[in-house]
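Q: Build me a structure from this.
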Amino acid sequence: IPFIFLTARGSARDVTDGKRLGVDDYLIKPFQPEDFLITIQNKLQRTAELRAVGQESLDDARRMLIQMISHELRTPLTYITGGFALLADELEKPSDTTGEHVQATLSLIQNGTQRLNRLAEQMILYVQIISGHVAEQVRILSECWELEYLVNDAVSLHTALQRERGVTFEYFLPEDDVIAIQGVKDLLLTAFSEVIRNAIQYSPEESQIDLIISRDERYGVFSVIDRGKGIAPEDQATIWDVLIQSQRERSEQQGTGMGLPIVKGIITAHGGDVYLYSVPNEGTEVTLQLPLAATSQC
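A: The predicted structure follows:
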């Protein structure tokens, strides 16, 4: 609702103070009734325009959500239903290759269930982020953790994918310096794991990924550098927005567009920040900053 200030106090300082309080307009007495009506009409029109823009953005987000869910549900469900159909046919008419076919079909079904599970977990976590539940968890459950320990744990979650892609990790660690941060372990592991997973997923096979742990006066810093396709400049501005996929994700038909927004939500809930630097056809660097834990807390 627009707020118009009607007053006889018309000095420059009075006007400035009024605007600082958040008024939409400032009318000084005496004024003409026509001026008052025009001011009201203009403010109401502007409010309606802003509301329309907001509704349009909400409608766009809903459409994108429906499209994303439709696509992400359809693909793994196809794996599962198609896999069961193939399995039924194979068991009904067994042959010398039945064992191999059954194993391949079970892998197909497993792939579909894993994708469904990941989609469900991401959607639940994102709802918890935007509802403030994650911030409340951070406030209540935070503990002191060594940054290097958390990074090693996150890396260990992707041993199979790392082996499949043939990538290697190169660690860059501070000498004789233990960097401790404050946070909720499971949430931090989720954020670190997502960034590492993306780096493995989009890196060329047999390539190297750099894992860099450092600090400044206020933050513990974790950076992941891959040598993949990179992200187009036009995508980088919105890469942290939910349901926005980069060109590399779209081209490879991977990702829901929720991974990096979840990373950002978790890190900012911990009082930290996120940064991305990418050069197409050269690689991407993602940096997570988290406040250092006070010595007395560890």
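
Q: going forward, measure contacts between C-alpha atoms and count neighbours the same way
A: OK.

Q: For the nearest residue to residue 235 once chain neighbours are set aside, list the residues it contacts.
A: Nearest non-adjacent residue to residue 235, counting by C-alpha to C-alpha, 6 or more residues apart in numbering: residue 246, 5.6 Å away. Shown in contact with residue 246 (C-alpha atoms under 8 Å, 6 or more residues apart in numbering): 231-232, 235-236, 239, 257.

Q: Quick one: the strands in the protein, in order.
A: Ranges of strands in the chain, per DSSP state E, are 4-7, 25-28, 143-146, 168-172, 180-183, 208-215, 219-226, 273-279, 283-291.

Q: ok, how many other residues are close to the nearest residue to residue 240 once chain neighbours are set aside?
A: Leaving aside its sequence neighbours, residue 240 sits nearest to residue 261 (C-alpha to C-alpha, 6+ apart; 4.7 Å). By the criterion of other C-alpha atoms under 10 Å, residue 261 has 20 neighbours.

Q: Wait, residue 261 touches residue 245, no?
A: No: using C-alpha atoms under 8 Å, residue 261 makes no contact with residue 245, being 10.6 Å away.

Q: Against residue 171, how distant is the residue most central in space within the chain?
A: The centre of the chain sits closest to residue 261, judged by C-alpha atoms, centre = their mean, with a distance of 1.5 Å. Separation of residue 261 from residue 171 (C-alpha to C-alpha, to the nearest Å) stands at 25 Å.

Q: Please provide the structure for the following sequence as well, for comparison with the first:
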Amino acid sequence: MYKILVIEDEINIAKNIKQILDLSDYFTIIADDGRTGIELAKEEKPDLILCDVMMPNLDGYQVLMELKKYKIIDTIPFIFLTAKSDRLDFRKGMELGADDYLAKPFSPEELLKAIQIRLKKQAKIKENNNKELRELGLKIQKAFPHELYTPLNGMILSANLLKEYADTMSIEEIKEMAQTLLESSQKLHNISEKFILYLYLEFITNNPHKLNEIRRQNYKCLTKSILLTFAKIQAQKVDRENDLILDLEEMTINMAETDFYKIVTELLDNSFKFSKDGDKIKILTSINDENFCNLFIINEGKGISPKKLKEVENFIPFNQSLDHYEGFGMGLAIVKKILEIYQGSMMIESFANRQTIVHIMLPQG
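A: Below is the predicted model of the structure:
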């Protein structure tokens, strides 16, 4: 049985609504003012809220804004009841996040139809979310063992050799085994971190309320200092500071600094990984006339063939056919998910034996 909260200060109207809903097999809760309605919404967690607009002390708009603070209406349909028909009032309610308006006086049929439409829509959203979670769970079951077997096998083999032959091995051989264990464990750690990050980003992109919450934020990320700092750190890790060329224009983008850092880290990691010492890695930034910020990362390495580029661009981290591109596909998938969240875009061009160009476009902050 669906639970419906009615917030209405006119007691006769509230009783009539309750009678209609009770006869239609809904469990109805009545609040006679906005403050009581907020408290009942927090306690009862109804399936739908009907709320009058014009109420003393706390009107319907204030109730809706207050519920937003507690994330209560993120997943609960909210319908305004109003005697006012001014289009500005309709727009104000929708901008605040209301799902529908029902103008007084309304018939029982109009009331029940409005409720049924919103409850069906909400049920469909939940059904889709559950389906996506099930599919994601199946992907995890299939992919996680595959992604972890390579470093785990290296660790198990080295540990067994140490266990069986440590007494007869030289110090150098033991150190070599220890180094293999260290490298395999670091690789396992990196894979696990990326895997968990990808799953988190997948959750966000499949959660409309969370996605809208992030997109409503007004981020002010200054790109130049981040690129200067972390590009040099990435280059120092592989002892290739001399291969790094920076041509940076200061840009302010609408993205959290931590997420921009992830993009830069993943793309630069790939650029150094798939090029050799002496190949230049160029980072260029610019602002175009359409209020978008451009980031170019140009890798003057061996490039990627058109066939492989298509495979990499369409890469799903659970695809087992790209072992020799291990790390590239997962990193690229993470970048694409972050860009999807912030409504950015990415293009990749590659020329055999010349260069690979990754072009990122992001909205200005």
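
Q: Now do the same contact list for the counterpart of residue 300 of structure 2 in structure 1.
A: If you follow residue 300 of structure 2 across to structure 1 using TM-score structural alignment, you land on residue 227. Residues in contact with residue 227 of structure 1 (C-alpha under 8 Å, 6+ apart) are 203-204, 207-209, 281-284.

Q: Now list the buried members of these.
A: The neighbour-count test (16 or more other C-alpha atoms under 10 Å) applied to the contacts of residue 227 of structure 1 identifies 203-204, 208-209, 283-284 as buried.

Q: Can you add distance to residue 290 of structure 1 and give these back as TSV?
A: Listed next are those as TSV, based on distance: C-alpha to C-alpha, whole Å:
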residue	distance to residue 290 of structure 1
203	26
204	29
208	25
209	21
283	23
284	20
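
Q: Residue 73 of structure 1 - nearest residue in space that isn't next to it in sequence?
A: Using C-alpha to C-alpha, 6+ apart and skipping residues adjacent in sequence, the residue nearest residue 73 of structure 1 is residue 116, 6.7 Å away.

Q: repeat for residue 232 of structure 1
A: Nearest one to residue 232 of structure 1, counting by C-alpha to C-alpha, 6+ apart, is residue 280 at 5.8 Å.

Q: Map the one you found onto structure 2.
A: With TM-score structural alignment as the criterion, residue 280 of structure 1 lines up with residue 352 in structure 2.

Q: Ok, residue 122 of structure 1 next?
A: Residue 122 of structure 1 maps onto residue 194 in structure 2, by TM-score structural alignment.

Q: ok, how many other residues are close to that match?
A: 18.

Q: Over to the one 10 residues further on?
A: Look at residue 204 of structure 2: counted by other C-alpha under 10 Å, it has 18 neighbours.

Q: Equivalent analysis for residue 345 of structure 2, please.
A: Using other C-alpha under 10 Å: residue 345 of structure 2 sits among 16 other residues.

Q: now do the one 4 residues further on
A: Taking other C-alpha under 10 Å as the neighbour definition, residue 349 of structure 2 ends up with a count of 14.

Q: With residue 183 of structure 2 instead?
A: Residues within reach of residue 183 of structure 2, counting by other C-alpha under 10 Å, total 15.

Q: what does residue 267 of structure 2 give?
A: Here the number of neighbours of residue 267 of structure 2 (other C-alpha under 10 Å) works out to 19.

Q: so what corresponds to it in structure 1?
A: Residue pairing (TM-score structural alignment): residue 267 of structure 2 is matched to residue 195 of structure 1.

Q: Its match touches residue 286, doesn't it?
A: Yes: assessed by C-alpha under 8 Å, residue 195 of structure 1 is found in contact with residue 286 at 7.3 Å.

Q: Quick check: neighbours shared by those two?
A: Joint contacts of residue 195 of structure 1 and residue 286 (C-alpha under 8 Å, 6+ apart) are residue 224.
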